[in-house]
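Colleague: Pasting the sequence and the predicted model now:
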Amino acid sequence: MLDNLTQRLAKVVKTMRGEARLTEANTAEMLREVRLALLEADVALPAVREFIGKVKEKALGEEVVGSLSPGQALVGVVQRELGALMGADLGPEATQLSFAQQPPAIILMAGLQGVGKTTTVGKLAKYLREQKKKKVLTVSADVYRPAAIAQLQSVTGQAGADFFPSTAQDKPVDIALAALDWAKKHYHDVLIIDTAGRLGIDEEMMKEITAVHGAVKPIETLFVVDAMLGQDAINTAKAFNDALPLTGIVLTKLDGDSRGGAALSVRHITGKPIKFAGVSEKLDGLEAFDPTRMANRVLGMGDILALVEEARKGVDEKAAAELAAKVKAGGKFDMNDFKAQLGQMKKMGGMAGLVDKLPAQFQQAAGNANMDQAEKQVRRMVGIIDSMTPAERAKPDLIKAARKRRIAAGAGVQVQEVNRMLNQFEQMQTMMKKLQGGGLMKMMRSMKGMMPGMR
């Protein structure tokens, strides 16, 4: 998101050196770069003007303290104002969903057709079920789009939530009221209502969604917007904000667009907080939005907290404890363990997903590595292990020339690939032995060059 802004700011920081304070003269060039980057990112002009004005006001005359350069000091001002523009000034509670009503808490999802609204309902259901331990029911009030109801039923099933059936012959208000009655009788904590989208804003659509809102009185009315909409997001957001008492925004497809200006435009136009961001197509690809952390990521400061959260979600703690106990007791690290470790990394979003959350300097250090190639190599390694017999996985020492040829043929790779994977496995095995003996620092040093594509 806003990659261009990150790059421009990094360039200007290098040029602003050796001055004791920020002045109009030495900030003018950087503010120009910020303005251009925001406009290129499709941020609405009123939002850009207001943002630049605030940065200029806060920056002028600010002392450059300690080891900071003027460029770094100005980035600090930009970071604080960018966080405020994204909603940090509203306080941490503003980005949280409210459940302060008699269950079920009703969440109404609104937005244009094609923004990923139905998939977002599934993602939100999964998030609430797993992260907030809520019993969730979903229902589709979209009686116009072919297969909309079936699509919601499918994603709800994948999310492990409950689904209330509806048909294209039903009226949206009747569907919503019937689902609410069902949710009350079956003790659901949350009811999420997916409403119909349109290819454009029209009066009929707005009347219908206003009627649904009036009938069920949701505690949360979330506007779902595609981060790639650019300037079009402004008109859409204004129309929905005028028609409905919105309580928050959900940004979708944030991973697919390096501009991402809609995040800033919609927040500015509606004045409502961004509550969630869709960061991948997978059902667990929904993140609670944190304005300060997002500002840090935009400015190349990374998001280490998100990295820790990914690790916590991805790591199977029971399996990790069992492996640690096995190694400590003198058990041998085998191919089954190696495959499990590769799987854990995949759950954490793969190498590309992890690197994306690191600060800029670490991303640059990993920049020479081809992440796509590295991901493919990991998949190949798993395929090679799957081509082994149970005995070979448990005792890799059995794998000699003839077995290597058979395994390579089964995995659809060259024998050299099998040899490479066995070498990497042996390095990991050596690391585990050092861990068993308490040689943690030696193990860390030996990790260099271990992961595929990261040499």
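Modeller: Received, thanks.
Colleague: make it CA atoms for all contacts and neighbour counts henceforth
Modeller: OK.
Colleague: Report the buried residues of stretch 314-330.
Modeller: 314, 315, 323, 324, 327, 328 (16 or more other CA atoms under 10 Å).
Colleague: what about the helices in the stretch 51-200 of the chain?
Modeller: 70-85, 117-131, 148-159, 172-185 (DSSP state H, counting those that start in this stretch).
Colleague: list the buried ones in the third one?
Modeller: Of the residues in helix 148-159, those buried under the neighbour-count criterion (16+ other CA under 10 Å) are 148, 149, 152, 153, 155, 156, 159.
Colleague: Look up how far residue 218 lies from the fifth one.
Modeller: Looking back up the chat, that one is residue 155. Using CA to CA, to the nearest Å, we find residue 155 at a distance of 22 Å from residue 218.
Colleague: Using JSON lines, lay out the buried residues of stretch 314-330 together with distance to residue 262 and secondary structure.
Modeller: Output for those, formatted as JSON lines (distance: CA to CA, whole Å; DSSP: H, G, I helix; E, B strand; the rest coil):
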{"residue": "314", "distance to residue 262": "30", "secondary structure": "helix"}
{"residue": "315", "distance to residue 262": "33", "secondary structure": "coil"}
{"residue": "323", "distance to residue 262": "45", "secondary structure": "helix"}
{"residue": "324", "distance to residue 262": "46", "secondary structure": "helix"}
{"residue": "327", "distance to residue 262": "50", "secondary structure": "helix"}
{"residue": "328", "distance to residue 262": "51", "secondary structure": "helix"}
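Colleague: Below is structure B, check it against A:
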Amino acid sequence: MFENLSERLERSFKLLKGQGKITEINVAETLKDVRRALLDADVNYKVAKQFTDTVKAKALGQNVLNAIQPGQLMVKIVHDELATLMGGDTAQVNLSGNPTVILMSGLQGSGKTTMSGKLAKKLKSEKSRRPLLVAGDVYRPAAIEQLKVLGQQIDVPVYTEEGNKNPVEIAENAIRYAKTNHYDLVIVDTAGRLAVDEQMMQEIAAIKKAVKPNETLFVVDSMTGQDAVNTAREFNERLDFDGVVLTKLDGDTRGGAALSIRTVVDKPIKFVGTGEKLDALDYFHPARMADRILGMGDIVSLVEKAQQQFDEKQARELQRKIAKNQFNFNDFLAQIEQIKKMGNLKDLASMIPGVGKAIKDVDIDDNAFKGIESIIKSMTAAERANPDIINASRRQRIAKGSGNSLQDVNRLLKQFEETRKLMRQANAIKSNPMKMMNAMRAMKNMRGGMR
């Protein structure tokens, strides 16, 4: 996500991060390169020019030339303006109404139907809503079946009317059904349409007028760059939607849509799709996205993702086992499962400050844990519960049973033992303030000696 743009911006700032004299000419040259980087990322030309003009005015106004660390100050100004460009504050979703009605709109193939399912799952789990999905695409039978499959996967009912080809009637009837059956959230999936298709545009406008949704969302594929922005403008002129959902932001996108769309249509990005899994939907946080574009990571989002998988009771039990040196391979396997639920591994790693650039050219497969899992699952129940009993003959059997080499098994056992040791040390320091002080002193002395 934004890897090329991040790399280009970093190169642009190298001049100002140096020790040489900073001049107004240097600032202008740097921002000229920033503008080129934005244009290469498929950002709207007027947006890119306005952005760099604003940054230049603020940079010179804050006396960057005489700052002690002009490069850092310049990065901060660019960061703040990037966040402002993408909307500033995180846009909230309007969940008023009983039921709340959300109307999904967008182009053919934009991912509207899948996004309807993802949104239902997210609001069901995070907001404790009781959602009802509505199959309003009467032109594509596969869309109805697709929505039914998604509904089964997330345990959300789907309202359909076989034989009815009037999406306005279907939507109105679905809302009445929701009220009668106490569903407090209705998500209406609609047919994909082209902005130039007058009849279809009139139809979705009629649906909106009839159901009076609390939230109308425009779903757009971020991979289409400036085409996405132009389409959003045309849809907004006809539909006056409330917010944008960007799909495929995890793909090889240059980021132009995310950076341009707010300025062009004056509507916030509310959600971003970050993968194919049904839980790969995030709220859009402009400041956090600016952090990621500038290579600062996004540790807040990483913590939030971890908390979503966090089981307080399980965590207390895990801490007790660590304290008593009882952490075993069953616990290890459970932790791997929680990490896998958090999302794409490379995307998660890139949220850690400084890691994104380091792993730019590293391929981190989502099946990275497959070898470890196969080794653990080839152990007997007794071996998983008590790793200390795994002797040489058991290691040979585990290697053969898992399809891995003996070296792989030995490496995992060694890493596991080192992990247990670190856990015990961390737990001891946490429970003993004096040990924590001693550890800090040791770190200080070590730093002082490494000159």
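Modeller: Right, received. Where do you want to start? Please read all numbers here as calculations on a predicted model, not as lab measurements.
Colleague: what's the TM-score for these two chains?
Modeller: Overlay of the two chains. TM-score (TM-score structural alignment, normalised by the length of the second structure): 0.89; 434 aligned residues with a CA RMSD of 2.6 Å.
Colleague: Reformat the helices of the stretch 51-200 of the first structure as CSV; add distance to residue 260 of the first structure.
Modeller: Below are the helices of the stretch 51-200 of the first structure laid out as CSV (distance: least, CA to CA, whole Å):
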stretch, distance to residue 260 of the first structure
helix 70-85, 13
helix 117-131, 18
helix 148-159, 26
helix 172-185, 32
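Colleague: what number of residues lie near the closest residue to residue 173 of the first structure other than its chain neighbours?
Modeller: Nearest non-adjacent residue to residue 173 of the first structure, counting by CA to CA, 6 or more residues apart in numbering: residue 212, 5.0 Å away. When counting by other CA atoms under 10 Å, one arrives at 23 neighbours for residue 212 of the first structure.
Colleague: got a list of what residue 212 of the first structure touches?
Modeller: Contact analysis of residue 212 of the first structure by CA atoms under 8 Å, 6 or more residues apart in numbering lists 172, 173, 176.
Colleague: how near is residue 335 of the second structure to residue 321 of the second structure?
Modeller: Look at residue 335 of the second structure and residue 321 of the second structure: by CA to CA, they are 14 Å apart.
Colleague: mind checking how far the most centrally placed residue in the first structure is from residue 335 of the first structure?
Modeller: Nearest to the mean C-alpha position of the first structure, by CA atoms, centre = their mean, lies residue 279 at 3.2 Å. Separation of residue 279 of the first structure from residue 335 of the first structure (CA to CA): 32 Å.
Colleague: isn't residue 281 of the second structure right up against residue 271?
Modeller: Yes - assessed by CA atoms under 8 Å, residue 281 of the second structure is found in contact with residue 271 at 6.8 Å.
Colleague: picking up where we left off before, reformat the buried residues of helix 148-159 of the first structure as a markdown table; add distance to residue 422 of the first structure.
Modeller: A markdown table is the format used below for those (distance: CA to CA, whole Å):
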| residue | distance to residue 422 of the first structure |
| --- | --- |
| 148 | 48 |
| 149 | 48 |
| 152 | 44 |
| 153 | 44 |
| 155 | 39 |
| 156 | 41 |
| 159 | 37 |
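Colleague: Show me which pair in these is furthest apart.
Modeller: 148 and 159 (16.5 Å; CA to CA).
Colleague: would you list every one of the strands in the first structure?
Modeller: For the first structure, strands defined by DSSP state E occupy the ranges 105-110, 136-140, 162-164, 190-194, 220-226, 248-252, 274-278, 286-288.
Colleague: Show me what the last one is packed against.
Modeller: Read that as strand 286-288 of the first structure. Strand 286-288 of the first structure sits against helix 117-131, strand 274-278, with contacts defined as 3 or more CA pairs under 8 Å, 6 or more residues apart in numbering; DSSP states H and E.
Colleague: In the second structure, what residue corresponds to residue 132 of the first structure?
Modeller: By TM-score structural alignment, residue 132 of the first structure lines up with residue 127 in the second structure.
Colleague: swap in residue 246 of the first structure?
Modeller: Taking TM-score structural alignment, the alignment pairs residue 246 of the first structure with residue 241 from the second structure.
Colleague: my guess is that match meets residue 213, correct?
Modeller: No - assessed by CA under 8 Å, residue 241 of the second structure is found out of contact with residue 213, at 10.1 Å.
Colleague: sorry, back to before: of all the helices and strands packed on strand 286-288 of the first structure, which one comes closest to residue 443 of the first structure?
Modeller: That would be, of these and by CA to CA, helix 117-131, which comes in at 34.1 Å.
Colleague: Check the mean deviation of the closest one from the second structure.
Modeller: Its aligned residues in the second structure lie a mean 1.0 Å from helix 117-131 of the first structure after superposition (mean CA distance after the TM-score superposition for the first structure).
Colleague: can you list contacts of that helix?
Modeller: With contact meaning CA under 8 Å, 6+ apart, helix 117-131 of the first structure is reached by 109-111, 134-138, 148, 151-152, 155-156, 158-161, 192, 194, 224, 252, 278, 283-286.
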